[in-house]
Every structure is written in structure tokens, then in C-alpha cells.
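1. Got a sequence here, can you model it:
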Amino acid sequence: MATTVGPQVTEHGGGVWGIRVPIPDNPLGHTLVHVLDTDRGPVLIDTGWDDPASWDELSGGLAALGTSVADVHGVVITHHHPDHHGLSERVREESGAWIAMHAADAAVVRRTREAEPGTWLDYLAHKLSAVGAPDEHTAPLRAARASGRLRTLPGLSSALPDREIVPGELLDLAGRRLRGIWTPGHTPGHVCLHLEEEHPAQLPGHGRLFSGDHLLPGITPHIGLYEDPDDATVTDPLGDYLDSLERIGRLGVAEVLPAHQHAFTDAGGRVRELLDHHEERLTGLLGLLATPLTPWQLAVRMEWNRPWEQIPYGSRNIAVSEAEAHLRRLVKLGRAEAVPGTEPVAYRAV
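-> As a prediction, the model looks like this:
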């Protein structure tokens, strides 16, 4: 089904290629940037991390295909995270390409660009304190706020898109049928992209799916809270993700082309595995919540890929956000509740 064009490039047939674009200092290793040939020129699905080595690999991968960044006609972004959207502005500057993104993630990009630099650190420090983080954990955030180091964080000046990916509609790609499927969960505006064309190797199923981070063959994406300092709406990202998984499972695609790891078949089987995984995890958390716990205390006790003591500082913040997302799901399902009068708020199984 796939052939290697060069060390970083894989041909998937039918005018589709994948380029391995490295993510610096990240265990994921690389983002798979997909190239889709159209009658108006190549279109990229995601662009990779904004880093000189990543740019070189993206440029080199396109050169191996007999094209260049300057020839890129458009950029379709699955979601706003910097390992997917980081190089989009530079691609647009070099080529004049348009950039398309779902409105919900475009709003995140716009909000981040317009925010006063210290807003995010203030919000995060307050939020972590509210969920039970100890003072020694929030102290570095306050120190960073005082020193102005926020400006060095990735994603603060991400490219604003020119076009909107409208769920259920075909994108305007000459000679191709690519439909946007809204799959919130990993981010509020994450999209998968359904290539509604016969599989080039005649595999059974309905076309191919560029799945971004929504559906990966061997890992589960992070599902945390949708962060918006100005919005007090109680969202349910894990519920959104599980609903989105079921929607993708019903497509019956022949092959999945994810943004990490490798292409795979049997999307329906992988969806079932992930649904089962999250149900098992929710059930396990109920056991922990036999004793009331704050979200921080729950995160410390949850099972991660390493002991809590070995989890880096920034990853602990991500872990707490994931614990909160699971708590919200349990509360919405009526399987857990907040304990009245607790500060920070603790939760218990019902």
C-alpha cells in the first residue's frame, strides 16, 4: 500500500504522500505531514513544528517529490497545536498558499495572538491552585510571569487561517473530494478529513481518512480541558471525543493516514479499542474516588506512562487537565459528584 520515496517520504498512492517532519525534543519524534496532489498544485495537510530542522525536512521532502514549498497551493490544518500548525505561516509566506482551519480552533489561534502576554500564566496559575496544586507547583508560573518568559512559548503567533473548514462540506480542492469531519476532543476544532475516492490498492471500504491526532494506531491522544480564560462554560471534551470516535467509526474507511506513527486499516476496530479503553479508565477512576479527591490528587494517583515523580513539570499540567476532563465526564454521567463545602473542590464516586 505504501512505498518509500526517500528516508523521510512515503508514497501512499493516488496522489498522496507522507513527509516525516521532526518535532524537536519530543518522544513522538515527528509529525506526518501529508501532501495531496490537486489540479492547482500540492496541498499540505498540516505543516509540522516551527523549527529550522523541521523546515529543512519539509522542504527536502517536497523536493524529493519534484516540487517545492513555493508550489504549495493550500494548507489544511487538522488542529491548532504547534506540531501541526507551526510552519503554516512560513509556508504561506513562501508560496502564497491559503490556510484552512475549523472555526473553533481559529478562535483559539486568534485569542492566543491577541492576549496580553501574561494572561495565560495568570490563568494557569489560578486554575491549578483551584484544583489543588501545591504552592511549589504554581511558584514557577508566577516567576515566569514576573520575568516575561511567556514570550518564548510556542504557538503565541500562529498563523491566522484564510479559510474555514465547514463540517460536512467538501473543501475547494480542484480534482479531489476531501470532506471535513468535525471531531472535537483533542482540541475544540479538531477535524479529520475524508478523502472520498476509491482506494488506490482497492482495499475494501469508503476512501481514506486523514485523522490528525484523533485516531492513532498505537497511542491515545491527550484529552484535556478546552482552555479559554474568558469562557466559564463547563465543556465535556472527553464526551466530545467519544462521540467523535463513534462518528468516525461509522464512516467505514479503507485506510487511516494519521499525523503520527503510521498508516493503518481497520479504523472500526481501533475505534472500539479506544472506546473500551476510556470506559475502563473511567471505571478505574471511580475506584480511586471512593475517597474524595481534588483533580490534582486524582492526577497524582492515576496511571500514566511513568511514575508521577518522573513526570516533567509541564506534563503534570497536561495530566491534571486530563484528570479534570475525566471528572467532568463522570459528573455528566451521574457517576461522580462534587463534595459540598470542599475548597479546593473534591469529587467522589456516586
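2. switch to C-alpha atoms for all contacts and neighbour counts from now on
-> Will do.
3. So residue 257 versus residue 83, what's the distance?
-> Using CA to CA, to the nearest Å, residue 257 is found at 16 Å from residue 83.
4. Which residue ranges of the protein form strands?
-> Secondary structure of the chain (DSSP state E): strands at 3-6, 9-11, 16-22, 30-36, 43-45, 74-76, 98-101, 163-164, 178-182, 191-195, 208-212, 255-258, 336-338, 347-349.
5. Run a quick neighbour tally on residue 4.
-> Around residue 4 there are 12 other residues, counting by other CA atoms under 10 Å.
6. Contact partners for it?
-> 10-11 (CA atoms under 8 Å, 6 or more residues apart in numbering).
7. quick check: longest helix of this structure.
-> Scanning the chain for the longest helix, with DSSP state H as the assignment, gives helix 267-288.
8. Name the residues of that helix that are buried.
-> Judged by neighbour count using 16 or more other CA atoms under 10 Å, the buried positions of helix 267-288 are 267-268, 270-271, 274-275, 282, 285-286, 288.
9. ok, the nearest residue to residue 73 once chain neighbours are set aside - how many residues close by?
-> Nearest residue to residue 73, sequence neighbours excluded (CA to CA, 6 or more residues apart in numbering): residue 97, at 4.8 Å. The number of residues packed near residue 97 is 23, by other CA under 10 Å.
10. so residue 97 makes contact with residue 91?
-> Yes. Between residue 97 and residue 91 there is a contact under CA atoms under 8 Å: 7.1 Å.
11. what's the overlap in contacts for those two?
-> With CA under 8 Å, 6+ apart, residue 97 and residue 91 have common neighbours residue 72.
12. Does residue 3 touch residue 10 like I think?
-> Yes. Using CA under 8 Å, residue 3 makes contact with residue 10 at a distance of 5.6 Å.
13. if you count what's nearby, which of these two comes out ahead?
-> Comparing residue 3 with residue 10 by other CA under 10 Å, the one with more neighbours is residue 10, at 19 against 11.
14. residues touching that one, list them.
-> Contacts of residue 10 (CA under 8 Å, 6+ apart): 2-4, 17-19.
15. would you turn those into a markdown table with distance to residue 74?
-> As requested, these are exported to a markdown table (distance: CA to CA, whole Å):
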| residue | distance to residue 74 |
| --- | --- |
| 2 | 24 |
| 3 | 25 |
| 4 | 24 |
| 17 | 15 |
| 18 | 16 |
| 19 | 16 |
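16. which one of the residues you listed is nearest residue 253?
-> The closest of those to residue 253 turns out to be residue 2 (CA to CA; 16.6 Å).
17. if I look at residue 14, how far off is residue 36?
-> 9 Å.
18. Who has more neighbours out of the two?
-> Shown here are residue 14 and residue 36; by other CA under 10 Å, residue 36 has more neighbours (22 against 13).
19. Just to check, that one is in contact with residue 17?
-> Yes. Counting by CA under 8 Å, residue 17 is a contact partner of residue 36 at 6.8 Å.
20. Report the set of residues contacting both of these two.
-> By CA under 8 Å, 6+ apart, no residue touches both residue 36 and residue 17.
21. Please provide the structure for the following sequence as well, for comparison with the first:
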Amino acid sequence: MKSLRRPYSEQRPTDIGGGVWSVPVPIPGNPLGYTLIYAIESPAGPVLVDAGWNHPDAWLALRDGLAATGMDIREVRGVVVTHFHADHAGLAGQVRQESGAWIAMHEADAELVGTMREAEEDAQRTERAGMLRRAGAGAAEIEAVTTAYRPEPPAAPDRTLRDGDMIDIPGRRLRTVWTPGHTPGHVCLHLEDADRLFTGDHVLPGITPHIGVYPYDRTDMDPLGDFLASLEKVAELGPLEALPAHEWIFQDTAERARAIGAHHEEKLTSLVALLAEAGEPLTIWEIASRMTWKRSWDDLPSMLRGMAAAEAAAHLRALEVRGRVRRTAEGDPKEDMVRFTVHS
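-> Reported below is the predicted structural model:
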């Protein structure tokens, strides 16, 4: 698919009709470039879908972008966060401080935010190191990933959402559609009075969201399985206009959702073939290093290798749930590493 994504320097606040505006907010130092924040007009003040990265440049872009649409950030009624990631929830707390707005988030992500805000950094670093070691990462990679910069957790929400909940916007019908996968509490938002769907990171027009397992060796969750089910759930809503958080607005959410699902099914098939060809149990790190990524494994910095391993782990977990692969205890038990092989 040819990319229609324009650089942030070419982005402007845009009236997309029906009382909805898009406001691009930069993500400094990130190849995604920006997050598209949406402002929905209402008689009681605008409601934002996401808020952007917590950075002074992002704050100015949000404040001034809203002003360019005729809205005042001090009059924002609420912020609905599609998921807890920093490029979506980072500025929600500052918007609340400026305007008194409420912040709403799905209860699953709200629980994660609470855990993140209570956890001590040293304990988190130790946990990440253990996760990487069990996956088969080397000492240098472990050091690089565990010491990398991580943004502060976002502000805790005032309101928690469940699937089907209506958002508090006078005169509009905005319904919560729980779409776990990218995060446990990711939500899309169906603007029922306009046949539009705010898709967050769940359905994007040119790229696919990161689906990972953290820690890599968890067996109590299946995020890729959740994601695939969520794609079908969104597809069943019909060919709605998609208002995503990145890239560009596009038509027919259902068609794109099914295409993303097919992409992951192909990836799962390739992963089974990779393990069969190996002929021996492999660690998560070894598997990730043999998978196909947009850049070669040797060219991936340690942080991106860590994310690739998480994505490999999510695909392995989905295959494990389907009975296609299994974990094995083969190898030196002192290594305490997780290995996978094709289920016989």
C-alpha cells in the first residue's frame, strides 16, 4: 500500500465535518511523527479523543491547534483515552489541570496505569531484566533495554469504561467498543450519529499496531488472539469511516480490519514453518531474530529488538493456545530460558 502519510510539518487542524475536528500533535523523536487528536463539539464544551505525548511542543500544538478551530482548551469537557500509551494519554492530565475536564479510560487500562504509578523503577528494571534473560537476550541487550528512557505513567482516569458504555457528550451518541489486543483496555469509539469509528491504534490504514506479551513468557493472556477477535468485532460494525490516531482518515474500517487479520494469519503460518525448519527448540530471542521485520535483525537497535521479541512472543502464545506449538524444558535447566517447538 502506498503511504498517504504526510510529515508533521505539513499537518494542520482540519474540519472533517459533522462537528468533528482533527488536530495533529507531534511525538518528538518518534518515526510515527504525530498523533491525530480528535475534538468533538458539544454545547457543553468539546470532548477530545486522546490527548497526545506529554512534551512542551505537543502541549503547544494541542492548545494552539484547538484555538485554530475556535475551541479553547480551558473549555474542554472531557478526554476519552483510547489506550494508556504515552502518545495517546500523555497530555490528558495537563488538559484536566487546565480545564477541569474528566478523563475516561477502559477499566483494564486504568488498572494497568494504577499499577505503573505504584511500581518502583528499580523493581520494574529487575523484572524487565529477568524477562529478557529468560527470552534468551544477551547481557548487552539486557542492559540497553532496561536502562532505556521510559515516559512517566499517564494520569489516572476519573471515569472507567466498559464495552458498550456511552460517552458523556450532550447531543451526540458515542459508544465504547472494547477492542483488546494492542493493550488490554484499548477501545474504539463508535460515533453512531455519523457512522464513524475512532479507531485509536486498533485499525490503522497503512501499518499494524504492536501486539506484544509482557513479560514475554506469560501464559495467562493471549493478546494476539484478543486482537484478532477484536478486529472481527469491528468488522461486524460495517464499512464505517475510520478516524485513526495515526496516518490518515480512510473509508471502510471493516475491509481494513479483515486485511490486518489476514496479515497476522500469514505471519502465524510462517512462524510454524520457521519452527519446523529449525528442528530443535528455540528461545524467543532466537525465533525473533529469524522472523521477517521491516529492517534486518542486525540493523535493529536493542529497544526495537525487545519489541520484536514481545511480538514474537504474542504470536507464539496464540499458536500455543491453538495447539500448534508447545513450550519445552529441553536445554540446560540452569539457563531458565523459555523455548518453543512445533507441537507433535
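22. tm score of chain vs chain?
-> Scored against TM-score structural alignment, normalised by the length of the second structure, the superposed chains reach a TM-score of 0.91; 327 aligned residues with a CA RMSD of 1.7 Å.
23. quick one on the thing from earlier: what range does the longest helix of the first structure cover in the second structure?
-> On the second structure, the counterpart of helix 267-288 of the first structure by TM-score structural alignment is residues 253-274.
24. what sits up against that stretch?
-> With CA under 8 Å, 6+ apart, stretch 253-274 of the second structure has contacts from 197, 203-205, 208, 228, 231-232, 234-242, 290-291, 315-316, 319, 324-325, 342.
25. Against the first structure, what's the mean shift for that stretch, could you check?
-> Compared with the first structure after fitting, stretch 253-274 of the second structure has a mean deviation of 0.9 Å; criterion: mean CA distance after the TM-score superposition for the first structure.
26. Which positions within stretch 298-308 of the first structure qualify as buried?
-> 298-300, 302, 308.
27. Kindly report the same for stretch 320-336 of the second structure.
-> Buried, per 16+ other CA under 10 Å, within stretch 320-336 of the second structure: 320, 324-328.
28. tell me how far the ends of that stretch are from each other?
-> Stretch 320-336 of the second structure end-to-end distance (CA to CA) = 19 Å.
29. same thing with stretch 97-109 of the first structure?
-> Terminal-residue distance, stretch 97-109 of the first structure (CA to CA): 18 Å.
30. Can you check which part of the second structure that stretch sits on?
-> Counting by TM-score structural alignment, stretch 97-109 of the first structure corresponds to 101-113 in the second structure.
31. For the matching stretch, what is the distance to the chain centroid?
-> 14 Å (CA atoms, centre = their mean, to the nearest Å).
32. For it, give me every contacting residue.
-> 76-84, 92-93, 95-96, 153-162, 178, 183-187.
33. tell me the contacts of the residue nearest to the spatial centre of the second structure?
-> Central residue of the second structure (CA atoms, centre = their mean): residue 182, 4.2 Å from the mean position. Taking CA under 8 Å, 6+ apart, we find residue 182 of the second structure in contact with 201-202, 209-212, 223, 227.
34. Give me the aligned partner of it over in the first structure.
-> Match for residue 182 of the second structure (TM-score structural alignment): residue 186.
35. And that match, how far from residue 241 of the first structure?
-> Counting by CA to CA - residue 186 of the first structure and residue 241 of the first structure are separated by 7 Å.
36. so what sits against both of those two?
-> residue 223.
37. Do you have the helices of the stretch 101-250 of the first structure handy? List them.
-> Here the stretch 101-250 of the first structure has its helices, by DSSP state H, counting those that start in this stretch, at 103-114, 119-130, 135-147, 237-249.
38. Tell me which of those sits most buried.
-> helix 237-249 (a mean of 20; mean count of other CA atoms under 10 Å).
39. so that helix matches what in the second structure?
-> With TM-score structural alignment as the criterion, helix 237-249 of the first structure aligns to 223-235.
40. Tell me the gap between that stretch and the middle of its chain.
-> 13 Å.
41. Give me the mean distance between it and the first structure.
-> Looks like 0.2 Å for stretch 223-235 of the second structure (mean CA distance after the TM-score superposition for the first structure).
42. can you list contacts of that stretch?
-> The contact list for stretch 223-235 of the second structure, computed with CA under 8 Å, 6+ apart, reads 178-184, 202-203, 211-213, 253-255, 257-258, 260-261, 314-315, 317-318.
43. now the strands of the first structure as JSON lines including distance to residue 53 of the first structure?
-> Below are the strands of the first structure laid out as JSON lines (distance: least, CA to CA, whole Å):
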{"stretch": "strand 3-6", "distance to residue 53 of the first structure": "17"}
{"stretch": "strand 9-11", "distance to residue 53 of the first structure": "15"}
{"stretch": "strand 16-22", "distance to residue 53 of the first structure": "7"}
{"stretch": "strand 30-36", "distance to residue 53 of the first structure": "11"}
{"stretch": "strand 43-45", "distance to residue 53 of the first structure": "18"}
{"stretch": "strand 74-76", "distance to residue 53 of the first structure": "20"}
{"stretch": "strand 98-101", "distance to residue 53 of the first structure": "22"}
{"stretch": "strand 163-164", "distance to residue 53 of the first structure": "28"}
{"stretch": "strand 178-182", "distance to residue 53 of the first structure": "30"}
{"stretch": "strand 191-195", "distance to residue 53 of the first structure": "27"}
{"stretch": "strand 208-212", "distance to residue 53 of the first structure": "21"}
{"stretch": "strand 255-258", "distance to residue 53 of the first structure": "22"}
{"stretch": "strand 336-338", "distance to residue 53 of the first structure": "47"}
{"stretch": "strand 347-349", "distance to residue 53 of the first structure": "45"}
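44. okay, stretch 74-90 of the second structure sits on what stretch of the first structure?
-> The aligned range for stretch 74-90 of the second structure is 70-86, by TM-score structural alignment.
45. Now do the end-to-end distance for that stretch.
-> 17 Å.
46. cool, stretch 46-60 of the first structure as well?
-> 16 Å.
47. contacts for that stretch?
-> Residues outside stretch 46-60 of the first structure that contact it (CA under 8 Å, 6+ apart): 8, 19-24, 31-34, 68-69, 75-78, 82-88, 91.
48. What of stretch 290-309 of the second structure?
-> Looking at stretch 290-309 of the second structure with CA under 8 Å, 6+ apart, the contacting residues turn out to be 132, 135, 141, 144-145, 148, 210, 212, 216, 271, 274, 284-285, 288-289.
49. Swap in 10 Å and give it another go.
-> 132, 135-137, 140-149, 210-214, 216, 267, 270-271, 274-275, 278, 283-289, 310-315 (CA atoms under 10 Å, 6 or more residues apart in numbering).
50. Determine how far it lies from the middle of the whole chain.
-> Worked out by CA atoms, centre = their mean, stretch 290-309 of the second structure lies 18 Å from the chain centre.
51. how about it, which residues of the first structure does it hit?
-> Under TM-score structural alignment, the match for stretch 290-309 of the second structure is residues 301-320.
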